[in-house]
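Peer 1: got a predicted structure here, sequence first:
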Amino acid sequence: MIGPPDPISNLRPVAYHVPRNEHEIEKEFRVRREEVQKWNETFWTKHNKSFIKERKEFIAANLPPNESAGTGKQTLTADEMSVFYKTFLDKNWKVHVQYNAEWYWKNIGLVIFALRVKIFKIKQRLMSDSQ
């Protein structure tokens, strides 16, 4: 089952089905998937909290003061905000590169494990068919 997006990480939580007769290799694959999902959720929650905080600070620091209540500028233009976005991305470039590298390795590991589970299931089917 897939749930609604988390308000901070923007990721949808996944609840994996646990079969009654789940074999140990299938359980290990499911647990690894859950661990990768949790790692990803933790990263994006932390990253997005930082982004939201820094964006608020940037807006507050770059809005001109209101001369009279309600007449001042309330938001920044897209061009003005692009300065923040570029600065934030440049500042976090190494973090994103590290995240992407780790994300790829974790997913390659999951694909390899999924193949192991598939081969196990094929062997089980072949053994049950031959009996």
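Peer 2: Sure thing, it's come through.
Peer 1: please make it C-alpha for all contacts and neighbour counts, starting now.
Peer 2: Fine.
Peer 1: show me the contacts for the residue sitting nearest the centre point of the chain.
Peer 2: Centroid-nearest residue in the chain, with C-alpha atoms, centre = their mean: residue 40, separated by 4.1 Å. By C-alpha atoms under 8 Å, 6 or more residues apart in numbering, no residues touch residue 40.
Peer 1: try this one side by side with the last:
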Amino acid sequence: MQSSARRLSAPLARCSRRHIHCSASARDLVGPPDPVSNLRPVYYDDPLPAPEAKPRPRLRHPYSLREFSDPDVSTAEPSIHDLELQYKLLRQQTDAFNHAFWTDSNLRFESAKATILQSLPSSSTPTDRDTALTHFYQQWLNQESARQEEYTAEWRRRNWDGIVLAARLEYAKLKAKFSGAGADSDA
């Protein structure tokens, strides 16, 4: 018992000796499926990023580094805050796009299916019902294929945009880490 307690406390002791900054991990939550779209909503744990204070260079430099960085210049790189905000908004927009598409598609599908079933005579057998639904399903797939292909192309484009934006964000964070942004010395 004592050895297991020692094993558990050893990583904590090493962590505190090294002065490692550990941040809380984000935990996104997945909700129950929507009754119409059948998609499970994701509740993201990362709040909108707070505006960052002007970073101060860590290293002493013979020239003023702020002299050459003008945020109003159109060619300036977006800040980490801007990239985080763009990434969060893109994820939310993609989720809303998916939800809207599948809600509309499923409502139209169920409505058309109900119309087919109501058009059958009351004396129809289960085999007649299955045959009518088989024809309906085939017709639905043929009718919706172009719309589905447009959706899939747009969905893939949005996902690639998200991957590229996430890579840009991580690169900006890495670049800021190595450039010394956020330190408290100036001159």
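Peer 2: Arrived safely. A quick note: this is a predicted structure, and the numbers were derived from the prediction, not measured.
Peer 1: check the secondary structure at the residue nearest to the centre of structure 1 for me.
Peer 2: Secondary structure, DSSP: H, G, I helix; E, B strand; the rest coil: residue 40 of structure 1 is helix.
Peer 1: tell me which residue of structure 2 lines up with it.
Peer 2: Structural alignment (TM-score structural alignment) places residue 40 of structure 1 against residue 98 in structure 2.
Peer 1: distance of its match from residue 91 of structure 2?
Peer 2: Going from residue 98 of structure 2 to residue 91 of structure 2 by C-alpha to C-alpha, to the nearest Å gives 11 Å.
Peer 1: from residue 89 of structure 2, how far off is the aligned residue in structure 2 for residue 104 of structure 1?
Peer 2: Alignment note: residue 104 of structure 1 maps to residue 156 in structure 2; criterion TM-score structural alignment. As judged by C-alpha to C-alpha, residue 156 of structure 2 and residue 89 of structure 2 stand 17 Å apart.
Peer 1: which one's more surrounded, those two?
Peer 2: Between residue 156 of structure 2 and residue 89, counting by other C-alpha atoms under 10 Å, residue 89 is the more crowded of the two (14 against 11).
Peer 1: secondary structure element for the residue mapped onto the more buried one from structure 1?
Peer 2: Aligning on TM-score structural alignment places residue 89 of structure 2 opposite residue 31 in structure 1. According to DSSP states H and E, residue 31 of structure 1 maps onto helix 24-62.
Peer 1: can you mark which positions in the following helix or strand past that helix are buried?
Peer 2: With elements assigned by DSSP H and E, the helix or strand that comes after helix 24-62 of structure 1 is helix 78-91. By 16 or more other C-alpha atoms under 10 Å, the buried positions in helix 78-91 of structure 1 come out as 81, 84.
Peer 1: what angle separates the helix or strand that helix 78-91 of structure 1 is followed by from helix 24-62?
Peer 2: Per DSSP H and E, the first helix or strand lying C-terminal to helix 78-91 of structure 1 is helix 93-130. Orientation check (axes from the mean of the first three to the mean of the last three C-alpha atoms, to 10 degrees): helix 93-130 of structure 1 against helix 24-62 gives 160 degrees.
Peer 1: tell me how far residue 109 of structure 1 lies from residue 76 of structure 1.
Peer 2: With the distance defined as C-alpha to C-alpha, residue 109 of structure 1 ends up 44 Å from residue 76 of structure 1.
Peer 1: coming back round to it: buried set for the helix holding residue 31 of structure 1?
Peer 2: Buried positions in helix 24-62 of structure 1, judged by neighbour count with 16+ other C-alpha under 10 Å: 26, 29-30, 32-34, 41, 44-45, 47, 51, 55, 59.
Peer 1: with stretch 168-180 of structure 2 instead?
Peer 2: In stretch 168-180 of structure 2, residues buried by neighbour count (16+ other C-alpha under 10 Å) are 168, 169, 172, 173.
Peer 1: ok, stretch 99-109 of structure 1 next?
Peer 2: Across stretch 99-109 of structure 1, burial judged by 16+ other C-alpha under 10 Å covers residue 106.
Peer 1: mean distance, it to its aligned residues in structure 2?
Peer 2: Compared with structure 2 after fitting, stretch 99-109 of structure 1 deviates on average by 0.9 Å (mean C-alpha distance after the TM-score superposition for structure 1).
Peer 1: residues contacting that stretch, please?
Peer 2: Identification of contacts with stretch 99-109 of structure 1 by C-alpha under 8 Å, 6+ apart yields residue 36.
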